[in-house]
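> Below is the structure, and that's it, no one-letter string:
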């Protein structure tokens, strides 16, 4: 697994998905000392432990 130098322990794919979320205008926060990420913004509210499994469609607003 390639790691991301900015976030120790985070894979390159996970870092890419977090960067994609930030470019989409979403807020990305780390929750506590756990390896949990809170990604939120307009119509999106996710808590994930491993962002490398996210897909771009997961970051789209929910249709109501």
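Sure, I can see it. Computed from a prediction, not measured in an experiment: that's the story for all the values here.

> C-alpha from now on. contacts and neighbour counts both.
Fine.

> outside of stretch 21-30, which residues touch it?
The contact list for stretch 21-30 (Cα atoms under 8 Å, 6 or more residues apart in numbering) reads 18, 36-42, 44, 59.

> With neighbour count, secondary structure and distance to residue 27 as extra columns, can I get the residues you listed in a markdown table?
Converted to a markdown table, the contacts of stretch 21-30 look like this (neighbours: other Cα atoms under 10 Å; DSSP: H, G, I helix; E, B strand; the rest coil; distance: Cα to Cα, whole Å):
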| residue | neighbour count | secondary structure | distance to residue 27 |
| --- | --- | --- | --- |
| 18 | 21 | helix | 9 |
| 36 | 15 | strand | 14 |
| 37 | 18 | strand | 10 |
| 38 | 16 | strand | 8 |
| 39 | 20 | strand | 6 |
| 40 | 19 | strand | 5 |
| 41 | 17 | strand | 6 |
| 42 | 12 | coil | 10 |
| 44 | 14 | strand | 10 |
| 59 | 21 | helix | 11 |
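
> dropping in the other structure now:
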């Protein structure tokens, strides 16, 4: 699956190929590519729209889409 990540704070975007949709894979990409220091990352995902939110604690810090 191709995932497009977009972080709001530093306006960073990148694409990645991920074989499993799970929070551990997503967190690794966000921490590595996004320069995010938060350890309380959470992800929400909507199957209908194939989009999701990236949250640090409960604050939105970005979004992603699955293609």
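Structure received. Predicted model only: the values in this text are computed from it and were never measured.

> Just the TM-score for the two chains, thanks.
With the length set by TM-score structural alignment, normalised by the length of the first structure, the two chains reach a TM-score of 0.37; 43 aligned residues with a Cα RMSD of 3.8 Å.

> if we can go back for a sec, mind telling me the two of the contacts of stretch 21-30 of the first structure farthest from one another?
36 and 42 (20.0 Å; Cα to Cα).

> can you count the residues close to residue 3 of the second structure?
19 (other Cα atoms under 10 Å).

> Give me the nearest residue to it, chain neighbours excluded.
Of all residues not flanking residue 3 of the second structure in the chain, residue 66 sits nearest, at 4.7 Å (Cα to Cα, 6 or more residues apart in numbering).

> again, but for residue 7 of the second structure
Using Cα to Cα, 6+ apart, the nearest residue to residue 7 of the second structure is residue 62, at 4.1 Å.
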